[in-house]
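Visitor: sequence-free structure coming up:
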């Protein structure tokens, strides 16, 4: 069986996690989340999504250290629960994240060239796939550069808002949403935290996974949560909940409201870089999950090939890229976010269920079983609290996958 090469240490894994998470929440999700939850509700939703993500991260890290191979929860569900649970997790991840890749590509097009957004989106998918096909070391190096640029831009937005933006903290309490609105917003915002899974799905390429993965996952998640909270406070404090909810480019509006419209192009460029970083890591992660499914013949076995030179699952990545290009021609950014969140929340529910079958971890002070239970319940609660269209589409596609599994095994 073809194997991938272990090249990534803790810094590389953290950077890939940051590249996967930074961008989607700040540049895409904050506006619809504010529309459903209001000002203070947005912060509550962020905290809730961050806590559930932490529960999931703890379970993911424990499982990834035990099963350091590509595939993430697809592997964990098969090994700890049953083959169907693993298949459902892998199917949900591949389908949901493929839609997410299309949404990210369309976002790049909207920022760079709104009049030709779909053409730019297709070009972005082709370019990012070319980078990934050169090897995971190239992916990590490219993601590092992207993360540095994004952190600089987000720091510029935060400083501009705090220094010149007339931040009014009383705006945080305005436009408060209902408990249902907070849950819906948390489900949408979870889309922004799901990038830490990329560390686990790259488990076969991480050096000393028992040490690297448990350190990299919570570190990447903690950094991103802190950044999101700061940016959320600045955005709501400067714009107010209503203006934030209706904004197509919230961070551009922050610097404009701060009296610095000349920085708008910098923020737009930063948004493009951020979303490109997300797309880069997303395509790599989906390709690795498809590789794991192909190895076990849950999808065509020809996708299990690993390139002899670059050590990447080139057929799986090309297949994912082809589907993303097709979806990009028909896609809708906000609809894709809700759909992706639904299927990925189910994926993490299976992660936590798998973690509950593990024994106690010697030397761990965290109540890992309680966190796994909280993560399982939280994921299911957020999944059914999403907009009805997203819930129907997400569970409908999961149902189709389950039907395919049943028919294939009966044959």
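Guide: Yep, that arrived. Quick caveat: nothing in here was measured; it's all calculated off a predicted structure.
Visitor: drop to CA atoms for contacts and neighbour counts, all remaining ones
Guide: Noted.
Visitor: what's the helix or strand containing residue 323 packed up against?
Guide: With elements delineated by DSSP states H and E, residue 323 resides in helix 314-328, which encompasses its position. Under the contact criterion of 3 or more Cα pairs under 8 Å, 6 or more residues apart in numbering; DSSP states H and E, the helices and strands touching helix 314-328 comprise helix 83-112, helix 117-132, helix 264-295.
Visitor: select, out of those helices, the one closest to residue 402.
Guide: Each of the helices and strands packed on helix 314-328 has some distance to residue 402 by Cα to Cα; the shortest is helix 83-112, at 6.8 Å.
Visitor: show me what the closest one is packed up against.
Guide: For helix 83-112, the contact count by 3+ Cα pairs under 8 Å, 6+ apart identifies helix 73-80, helix 117-132, helix 264-295, helix 314-328, helix 333-355, helix 388-410 as packing neighbours.
Visitor: do you know which of those lies nearest residue 167?
Guide: With Cα to Cα as the criterion, residue 167 lies closest to helix 264-295 of those, at 18.3 Å.
Visitor: now that closest one and helix 117-132, what's the angle there?
Guide: With axes from the mean of the first three to the mean of the last three Cα atoms, to 10 degrees as the criterion, the two stretches helix 264-295 and helix 117-132 enclose an angle of 60 degrees.
Visitor: putting a second one here so we can go through both:
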């Protein structure tokens, strides 16, 4: 192990917790209401469709992760498959942009919850403190980050399990095939309706791809990575589908769609004895967990891109505790700028579009590598039809994205392209032999 290598602290259990915590995130606490507005009682179908898209791409990530356990994720895979500095740079920064946008949105959401409990504290002060604490944990070390992740995931998961436990007795009380909404009064169920709903609910599944970016800190990554990704997606999918069934069973879909805190309202209705303020704390931990894991992802992605030559070499430096501290400070700066401007709503809407583009490239990369002569196999191999289907499903979902989301994502990609031609990255190393 070279002096610049990261430290391998993460086992399978910690990796699954990392993945589950990242996928569950904060989105489900608000997204369930928006999904009910589009799908009525049939929101479980949208979650199942999203699960298929996430599952297919997750299999591709798992296979690539078993071949090349490298920080850099989608950027590394793209370059190794297509030998294109340009594509690797664009895909890497697209993934980074989605993560940092999510962190910035999360910091303001955390501040919003916090100031409802302690109104005397200025929002911007909470935002800055929140960002600095996250940076301190990440720079301190991956072990400390994993402990914080386990704590937050436990509380976050506990909140969702509470919803399931208090609402389970209501299951079976409604027609789960009804898709009647204000926009769809006849309740017409179509393939296009399910796909449109899936684009919305897909945001709840993003996060499994972040697992790849801690590959260099995972024990026995060739076998641990695929198991971690697949178990995380499976566990999160089961929770999502169950939550969607419980939510529309407790509260009518039309009422759920107008709620600003749908899961809080579900608990109020199903368990009026439970103190609502406790759910505010749970939501704060969910937001903090999402931001923490995106921070880890962003710092490792920049570190990996620096080692490839796509970023300045200084961003690839690690501390004596084997953490990429310079790239972590870069993420902190980027996060603070976005969070303090507060101008992040339109950027957040483009996250799913950017990630769907990244996922298409990852699936295509696996297809190319599977048919390249002399390319080594991994411990987890899948048929070529899986990444092909993953590409098709991602493309279908992109075709149902709203025009505003596509415009914002397109604007971000234009900025990334301009940066590429301004910076002119050096020749990249994508030699898998450098993984350790």
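Guide: Here it is on my side, so go on. Given the structure is predicted, the values throughout are model-derived calculations rather than measurements.
Visitor: what about the aligned partner of residue 130 of the first structure in the second structure, neighbour count?
Guide: When the second structure is aligned by TM-score structural alignment, the residue opposite residue 130 of the first structure is residue 136. Neighbouring residues of residue 136 of the second structure were enumerated by other Cα atoms under 10 Å; the total is 17.
Visitor: take the helices and strands packed on helix 314-328 of the first structure and write them to JSON lines, including distance to residue 223 of the first structure.
Guide: Putting these into JSON lines (distance: least, Cα to Cα, whole Å) gives the following:
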{"stretch": "helix 83-112", "distance to residue 223 of the first structure": "22"}
{"stretch": "helix 117-132", "distance to residue 223 of the first structure": "25"}
{"stretch": "helix 264-295", "distance to residue 223 of the first structure": "15"}
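Visitor: quick one: contacts for the aligned residue in the first structure for residue 149 of the second structure?
Guide: Taking TM-score structural alignment for the superposition, residue 149 of the second structure sits opposite residue 143 in the first structure. If you count contacts by Cα atoms under 8 Å, 6 or more residues apart in numbering, residue 143 of the first structure has them with 15, 16, 19, 277, 280, 281.
Visitor: could those be laid out in TSV, adding distance to residue 121 of the first structure and neighbour count?
Guide: Supplementary listing: these in TSV, determined by distance: Cα to Cα, whole Å; neighbours: other Cα atoms under 10 Å:
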residue	distance to residue 121 of the first structure	neighbour count
15	24	24
16	22	32
19	18	35
277	14	29
280	13	29
281	16	28
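Visitor: from those residues, pick the one nearest residue 173 of the first structure.
Guide: residue 19 (31.4 Å).
Visitor: my guess is that closest one meets residue 284, correct?
Guide: No: in this structure, residue 19 of the first structure is not within contact of residue 284 by Cα atoms under 8 Å, at 11.7 Å.
Visitor: residue 253 of the second structure contacts residue 41, doesn't it?
Guide: Yes: the criterion here is Cα under 8 Å, and residue 253 of the second structure meets it with residue 41 at 6.0 Å.
Visitor: returning to that earlier point: and for the helix holding residue 323 of the first structure, what's in contact with it?
Guide: Contacting residues not belonging to helix 314-328 of the first structure are listed as 98-99, 101-103, 105-106, 118, 121-122, 125-126, 129, 133, 283-284, 286-288, 290-291, 302-307 [Cα under 8 Å, 6+ apart].
Visitor: then stretch 28-35 of the first structure?
Guide: Taking Cα under 8 Å, 6+ apart as the criterion, the residues outside stretch 28-35 of the first structure that touch it are 41-42, 107, 184-186, 188-189, 191-192, 232, 241-242, 244-248, 250.
Visitor: in ChimeraX, how would I select the buried members of the contacts of helix 314-328 of the first structure?
Guide: Selection command for ChimeraX covering only the buried members of those, criterion 16 or more other Cα atoms under 10 Å:
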select :98,99,101,102,103,105,106,118,121,122,125,126,129,133,283,284,286,287,288,290,291,303,304,305,306,307
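Visitor: coming back round to it: where's the match of residue 130 of the first structure relative to residue 35 of the second structure, distance?
Guide: Computed as Cα to Cα, to the nearest Å, the residue 136 of the second structure to residue 35 of the second structure distance reads 36 Å.
Visitor: same question for residue 223 of the second structure.
Guide: From residue 223 of the second structure across to residue 35 of the second structure, the span is 36 Å (Cα to Cα).
Visitor: same deal with residue 81 of the second structure?
Guide: Between residue 81 of the second structure and residue 35 of the second structure the computed distance is 36 Å (Cα to Cα).
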